[in-house]
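**Q** I would like the atomic coordinates for the input below:
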Amino acid sequence: MSDLWRERLAAQSLHRPAPLGVPGLVGRLLAVQAQDVTAAALAFRVRSTGLTREDVEAAVRERSIVRAWGPRGTLHYMLPEDLGWLTSLSGPALARDAIRRIGQEGVAGSPETLLPAVVRALEGQGPLTKAELGERLSADGVPATGQAIVHLAALGAAHGLVVLGPGRRGGASGAGKPTYVHAADWLGAPVASSLDRDRSLAELARRYLRAHAPATPADLAAWSGLPLRDAWTGWRLIAGSLDELPGGGGRLRGTAPEAETGIETGAGTGGGAGTGGAPAPHAVRLLPAFDEYLLGWRTRSGVLADAHARAVHPGGGILRPTVLVDGVIRGTWSLNGPTLMVSPFEAERLPVQGEAEDVSRFLGRPVTPAVSRGEPFSGRGR
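**A** Okay, the predicted model is just below:
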């Protein structure tokens, strides 16, 4: 693993630093991608030593984190106090995309006519499932079905009016059915930013670097979905307080406290908090689908070989769960019932037993690893 990715691994808390709790990790990372709720929960597991899925779900219920549309117009977990300024940056593009998709779904109207209907459907109702929201919209003269309902909720989110609530029991994979809720009802106050645009861009750059450094403005633009000129604006506003790496390109180191940047030194079995020093040879992490380690920068060069890229990113918006060994992607994995199926890229035995045991602990149910040929998998690491 290169020094560049060694630093990024630590910035992403994949060395498992001192426990931060669910809100602490969200604040540290700025946003945790969450279009797949189970994958998002596993992103907390791989960056901690004691959290459980129930801890993540409790943080949503207690409103210490909120699931909403964020960077790139994608669902993320964010802190409520960050939602306003993040929405001020990502909202305009999300609104344009939502109104286009609403039209494609056959629903006529402009934001001026549709937004009041969304508010009337949600305000004072508590979290509603997609079907329940669709019924209330239809009763109000907006005949929305299927994905049109989701895009109408996204339009509301782009204007700070809608967030997602806790999953309703009965959804796929134990995650619960998604629910949508009036933002001010759920959070206790309207979603609004106290920062002007330049201060928001500076905060974005500072917080992005804290979780992704070393990185460049092009990386920030790719991650946030904002134009490169906006990324450069944020960069310039904070560059004086950070260290620029040799080689130019605006690549900066971040500002994480020293206590947060130690890298695990124990055997690579999936447990243990960061203790400083170099990463252990063959230190293993089972990254979930859509993990930030593969989405956080413009390129994955250095951690994912071109020959294996299609196995991880086959297209269609899919980014599979991966096996990380010493900072490099060495295979994929999937969870089907109690079986954690590992598919190495090469003919090698990946030491995932410890990580599989931790997935079992996190989910609260038995998990048994196997290789893609269906044979029992006993590797534990060295």
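**Q** for the rest of this, base every contact and every neighbour count on C-alpha atoms.
**A** OK.
**Q** ok, now how distant is the residue nearest to residue 239 when sequence neighbours are not counted from residue 217?
**A** Spatial nearest neighbour of residue 239, chain neighbours left out: residue 252 (7.8 Å); criterion: Cα to Cα, 6 or more residues apart in numbering. Distance, residue 252 to residue 217, by Cα to Cα, to the nearest Å: 9 Å.
**Q** neighbour count: those two, which is higher?
**A** residue 217 (26 against 21; other Cα atoms under 10 Å).
**Q** how near is that one to residue 299?
**A** For residue 217, the distance to residue 299 - Cα to Cα - is 13 Å.
**Q** helix or strand right after the lengthiest helix in the chain?
**A** With DSSP state H setting the assignment, residue counts place helix 80-104 as the longest helix in the chain. Using DSSP states H and E, the next helix or strand after helix 80-104 towards the C-terminus is helix 111-122.
**Q** and that following helix, which residues are buried?
**A** Neighbour-count burial for helix 111-122, counted by 16 or more other Cα atoms under 10 Å, picks out 111, 114-115, 117-119, 121-122.
**Q** one more, for comparison:
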Amino acid sequence: MTGKPRHIGVAERRARLGLRHRLAPSARAARPEEVADALVALHGTDPATVYLAVGARLVDAGVTVAEVDRALYEDRTLVRMHGMRHTVFVFPTALAAVVHASTGLDIAAKARAGLVKDVATGSDGRLSEEWLTLVEESALAALARRGQATVNELTRDEPRLKEQFVYGAGKSYETPQTVSSRLMRVLGVEGRVVRGRPLGSWTSSQFRWAVAPPHPELPPAEARSELLGRWLIACGPATEADLKWWTGWKVTDVRRTLAAIGAVAVSLDDGVTAYVAAGDEEPVDGPAEPWAALLPGLDPTPMSRQERDWYLDPSLRPALFDGSGNVGPTVWWDGRVVGGWAQRPDGETVWRLLAPKGVGRDARTAITAEAERLQRWVGTTRVTPRFRTPLERELAAG
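**A** As a prediction, the model looks like this:
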């Protein structure tokens, strides 16, 4: 693009959010795969987030649990694996190779080196790198035979997984660790195993493991271009700070990839330069109607970038985020966060406005309808966010 960069204001950014993130009723999806493809990645650290994030974006939220289970565990069109910033996400399976090559390789190399060092040091040399290699090969063979297995099941096939070593010997954080807990995590970031079906309901954090489906090994630069191009379509315009935060890449890799894909510079309301994907520069009209949404903790929309002031007033952060920067359940009205919600022990979904300006009767009616919609499909299931925030705790306590 030549000349002055096109300006994209807050109103248009919010319009893009409603449409691209499938939050406006007219943009809702029919299947979980459409949601994951639109968002690129669903946060999977809290298992319930995946289902709640999908349900908020489906035309028929009542099919959420069965449809997500189908996609994850039957058709395997979605896969839960480690990705950006060493975080667990749910991706379209077709993106597994892209995520692995663009972000996983560097993380995996560091995780492997750390494991080898910690095991050897914490066992006074008793557990060597060669020993670890034999154990992991045996464990992977056992996992392949079983199809899916818990760590406890694998330790019955390979008892050496139960061996312990001391992590941080002599430090204030010294603690015993089991080989199995660290090894399975490393195999996960290496793309050799993935999370399988959980033990219990869709809210359970206890997962089985499975051998990762095969995927091609892509050149890292090519994979970074594919990932960033997709993400800009979903979340652009985005600043370099947003991109560095979301990907976990070095700023040099971010800049190199922006140039490689021909990303187009635009200006934002605060004068900061941001980027959109090539061909995505044209103005975007907003949804035909204002929209309301109740999004779960760690939802990809509020967690998609570092700079959030254009949709989340900074004064709301203390109530809606925990001390580590994890967002809790949020209430949205027409492209901005206006409050939070929680589920009480009796199953009632309750919400509170924190930014009532501009939230009139129609907005409150729409938010109430979304709360009722959520409560209907969740039914008797009780959902407690893994990372609890001040407002969520207060609302849940009644």
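**Q** circling back to that earlier point, just the element for the counterpart of the residue nearest to residue 239 of structure 1 in structure 2, please.
**A** Aligned by TM-score structural alignment, residue 252 of structure 1 pairs with residue 275 of structure 2. Taking DSSP H and E as the criterion, residue 275 of structure 2 maps to strand 273-276.
**Q** got it, and residue 57 of structure 1?
**A** helix 53-61.
**Q** identify the residues contacting that helix?
**A** By Cα atoms under 8 Å, 6 or more residues apart in numbering, the list of residues contacting helix 53-61 of structure 1 from outside reads 22-23, 41-42, 44-45, 65-67, 165-166, 362-363.
**Q** aligned partner of residue 124 of structure 1 in structure 2?
**A** So, by TM-score structural alignment, residue 124 of structure 1 is matched to residue 145.
**Q** distance from the host helix or strand of its match to the middle of the chain?
**A** Here residue 145 of structure 2 sits within helix 129-146, counting by DSSP H and E. Computed by Cα atoms, centre = their mean, to the nearest Å, the chain-centroid distance of helix 129-146 of structure 2 equals 29 Å.
**Q** the helix or strand just after it - contacts with which helices or strands?
**A** Using DSSP H and E, the helix or strand that follows helix 129-146 of structure 2 towards the C-terminus is strand 148-149. Here strand 148-149 of structure 2 touches strand 207-211, going by 3 or more Cα pairs under 8 Å, 6 or more residues apart in numbering; DSSP states H and E.
**Q** just tell me the aligned range of the strand it packs on in structure 1.
**A** Under the alignment (TM-score structural alignment), strand 207-211 of structure 2 falls on residues 178-182 in structure 1.
**Q** now do that stretch: everything it contacts.
**A** 119, 122-130, 133, 153, 161-168, 171.
**Q** follow-up on the earlier one: following the chain onward from the strand holding residue 275 of structure 2, which element is next?
**A** Next along from strand 273-276 of structure 2, by DSSP H and E: strand 292-295.
**Q** which residues in structure 1 does whatever helix or strand comes next after that next one match up with?
**A** Remark: after strand 292-295 of structure 2, the chain's next helix or strand is helix 317-320, criterion DSSP H and E. The aligned range for helix 317-320 of structure 2 in structure 1 is 309-312, by TM-score structural alignment.
**Q** would you mark the buried spots in the matching stretch?
**A** Those would be 311-312, for stretch 309-312 of structure 1 by 16+ other Cα under 10 Å.
**Q** now do the contacts for the residue most central in space within structure 2.
**A** Centroid-nearest residue in structure 2: residue 43, 1.8 Å away (criterion: Cα atoms, centre = their mean). Residue 43 of structure 2 makes contacts with 49-50, 87-90, 298-300, as judged by Cα under 8 Å, 6+ apart.
**Q** what do you get for residue 213 of structure 1?
**A** Contacts of residue 213 of structure 1 (Cα under 8 Å, 6+ apart): 7-8, 11, 252-254.
**Q** farthest-apart pair in those, please.
**A** Spatially, the most separated pair among the contacts of residue 213 of structure 1 is 11 and 252, at 12.5 Å (Cα to Cα).
**Q** for the stretch 151-300 of structure 1, what spans make up the helices?
**A** 183-187, 197-212, 217-224, 228-238, 292-295 (DSSP state H, counting those that start in this stretch).
**Q** dump those helices into TSV; add distance to residue 97 of structure 1 as well.
**A** Shown next, in TSV, are the helices of the stretch 151-300 of structure 1 (distance: least, Cα to Cα, whole Å):
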stretch	distance to residue 97 of structure 1
helix 183-187	20
helix 197-212	21
helix 217-224	15
helix 228-238	19
helix 292-295	21
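**Q** out of these, the one nearest residue 106 of structure 1 is which?
**A** Nearest to residue 106 of structure 1 among the helices of the stretch 151-300 of structure 1 is helix 183-187 (26.0 Å), distances taken as Cα to Cα.
**Q** would you mark the buried spots in the longest strand seen in structure 1?
**A** For structure 1, the strand that runs over the most residues, judged by DSSP state E, is strand 328-336. Judged by neighbour count (16+ other Cα under 10 Å), strand 328-336 of structure 1 contains these buried residues: 328-334.
**Q** contacting residues for residue 39 of structure 1?
**A** 288-291.
**Q** now do 10 Å
**A** 33, 45, 287-291, 320-321 (Cα atoms under 10 Å, 6 or more residues apart in numbering).
**Q** just the closest of those to residue 145 of structure 1, please.
**A** So of those, ranked by how close each gets to residue 145 of structure 1 (Cα to Cα), first place is residue 33, at 25.6 Å.
**Q** returning to that earlier point: give me the neighbour count for the match of residue 124 of structure 1.
**A** Residue 145 of structure 2: 11 surrounding residues under other Cα under 10 Å.
**Q** likewise for the one 5 residues further on?
**A** Other residues lying near residue 150 of structure 2 total 19 when counted by other Cα under 10 Å.
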